[in-house]
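**Q** got a predicted model here, sequence first, then my questions.
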Amino acid sequence: MTAPEPAGSADLPEDFAIDITLSVEGWPEEDALRALCTTALGAAFREAALEAVDGSEVSLVFTDDAAIRELNRDWREKDKPTNVLSFPGSDPDGELYGPLLGDIVFALETVQREADEMEIEFSAHLTHLVVHGILHLFDYDHQDDEEAELMEGLERRILASLGIADPYADRPLEADPE
């Protein structure tokens, strides 16, 4: 896996913690995932002007289609795997979120299949999904066209700052009504 150049944690809140759980084999090594996620999260905080209390934490769970299908069924009543799910951990205290931002869960087979179908690097697609997931923890959504346009615009800007091509360039804007 070729990760984007590490941006460091300069754009993250002070003492920001990234808790990584690898629950299945097949994912890149934890150090590579941590570098990719730190870069993606830092870019999201910088480009979307996200704000969280110092000492905030996000939990990233790297699992498989079977586990995410179960979560998707139990929490969203959709009995199918998906690429990423976000579970917010706190409401903002004024303008700031944290300290527990929430959990973001990724499904290996779906992420790999989508990267293959789009003919992009796995790391670029995973970076996009990390960005997508953290935006959900900050109340961005895509339930209607207006929300989808705002969220996708932020994703495009964040990914462009990392040198990653627009993931929506060949797809029409699509709200997720469920």
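**A** Structure received. Keep in mind that what you see is a predicted model, and the values were worked out from it rather than measured.
**Q** please make it C-alpha for all contacts and neighbour counts, starting now.
**A** OK.
**Q** what about the most centrally placed residue in the chain, which SS state?
**A** Nearest residue to the geometric centre of the chain (Cα atoms, centre = their mean): V130, 2.1 Å. At V130, secondary structure determined by DSSP: H, G, I helix; E, B strand; the rest coil is helix.
**Q** list the contacts of it.
**A** Contacts for V130 (Cα atoms under 8 Å, 6 or more residues apart in numbering) come out as C37, A40, L41, I104.
**Q** where along this structure do the helices fall?
**A** For the chain, the helices defined by DSSP state H occupy 30-47, 65-76, 108-118, 122-137, 145-161.
**Q** quick one: contacts for I68?
**A** By Cα under 8 Å, 6+ apart, I68 lies in contact with P81, T82, V84, L85, V105, F106, A107.
**Q** if you could redo that for A165, that was the one I meant.
**A** R156, L159.
**Q** presented hereafter is structure B, for comparison with structure A:
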Amino acid sequence: MNLFVDLQIATEAKQLPDADQFNTWVRAALDGQRDRAEVCIRLVDEVESRELNNTWRGKDSSTNVLSFPFESPPGIAVDLIGDLVICADVVAREAEEQSKPLLHHWAHMVIHGTLHLIGFDHINDDEAEEMETLECTILSRLNIPDPYQSA
């Protein structure tokens, strides 16, 4: 697969995954779904996450990952599938609260967000089950346990 990941670091948070890890996780999510893809991943602090979540989802709180799928104009083919905005502080806090290894939770958030970029969703129960099953399958291939099981 031809993949380009534009990684933007706009946070002072520590213990961030490296570019190779982000590439591995996006590639795993897109395996069998796309031959070519370009994704922008922006790592942010809670202030930026909250502002974006409020603007785009009407929720006045920071969140772990926001997905912004890209739709090209008709007749124009591009590899860009969209942008992910991930709040490093929220991901770290959730990993601790859920007693999960930090890198495992990062992998889950990147895979979850990437699947949103290519059309997967969890609005209704059937969609949620399909998306969660796919996430678990992808994570399993990376030797990461089911993130939906309680620790």
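**A** Yes, it's here. What you are looking at is a predicted structure, and each value in this text was computed from that prediction instead of being measured.
**Q** TM-score for the pair, please.
**A** Laid over one another, the chains give 0.91 as their TM-score (TM-score structural alignment, normalised by the length of structure 2), with 150 aligned residues with a Cα RMSD of 2.1 Å.
**Q** mind checking how far the equivalent of the residue nearest to the centre of structure 1 over in structure 2 is from V39 of structure 2?
**A** In structure 2, V130 of structure 1 lines up with V110, judged by TM-score structural alignment. Going from V110 of structure 2 to V39 of structure 2 by Cα to Cα, to the nearest Å gives 11 Å.
**Q** for those two, list the residues in contact with both.
**A** L84.
**Q** residue in structure 1 paired with V90 of structure 2?
**A** Mapped onto structure 1 by TM-score structural alignment, V90 of structure 2 lines up with T110.
**Q** contacting residues for its match?
**A** For T110 of structure 1, the contacting residues are D65, P81, T82, N83, by Cα under 8 Å, 6+ apart.
**Q** tell me the one of these nearest L71 of structure 1?
**A** P81 (8.6 Å; Cα to Cα).
**Q** need the contact list for the closest one.
**A** Contacts of P81 of structure 1 (Cα under 8 Å, 6+ apart): D65, A66, I68, R69, E70, N72, A107, T110.
**Q** buried subset of these?
**A** Listed as buried from these are D65, I68, R69, E70, N72, A107, T110; burial here means 16 or more other Cα atoms under 10 Å.
**Q** stretch 101-119 of structure 1: which residues count as buried?
**A** With burial defined by 16+ other Cα under 10 Å, the residues of stretch 101-119 of structure 1 counted as buried are 101-112, 115.
**Q** would you reformat those as TSV and include distance to L50 of structure 1?
**A** Below are the buried residues of stretch 101-119 of structure 1 laid out as TSV (distance: Cα to Cα, whole Å):
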residue	distance to L50 of structure 1
L101	12
G102	14
D103	17
I104	16
V105	20
F106	22
A107	25
L108	27
E109	30
T110	28
V111	25
Q112	28
A115	27
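**Q** H125 of structure 1: which of those is nearest?
**A** For these, the nearest to H125 of structure 1 is A115 (5.9 Å; Cα to Cα).
**Q** so that closest one touches H128, yeah?
**A** No - using Cα atoms under 8 Å, A115 of structure 1 is not in contact with H128, being 10.7 Å away.
**Q** for the aligned partner of E121 of structure 1 in structure 2, which residues are in contact?
**A** The pairwise alignment with structure 2 assigns E121 of structure 1 to P101, based on TM-score structural alignment. P101 of structure 2 is in contact with A95, counting by Cα under 8 Å, 6+ apart.
**Q** separation between the aligned partner of I68 of structure 1 in structure 2 and V90 of structure 2?
**A** Taking TM-score structural alignment for the superposition, I68 of structure 1 sits opposite S49 in structure 2. For S49 of structure 2, the distance to V90 of structure 2 equals 9 Å [Cα to Cα].
**Q** rewinding a little: nearest to E14 of structure 1, of the helices of structure 1?
**A** So among the helices of structure 1, helix 30-47 is nearest, using Cα to Cα, at 11.6 Å.
**Q** so that closest one versus helix 145-161, what angle?
**A** Between helix 30-47 of structure 1 and helix 145-161, the angle comes out at 120 degrees (axes from the mean of the first three to the mean of the last three Cα atoms, to 10 degrees).
**Q** so which elements touch helix 30-47 of structure 1?
**A** Judged by 3 or more Cα pairs under 8 Å, 6 or more residues apart in numbering; DSSP states H and E, helix 30-47 of structure 1 is in contact with strand 17-22, helix 122-137, helix 145-161.
**Q** if we use 6 Å, what do you get?
**A** On a contact count with 3 or more Cα pairs under 6 Å, 6 or more residues apart in numbering; DSSP states H and E, helix 30-47 of structure 1 meets helix 145-161.
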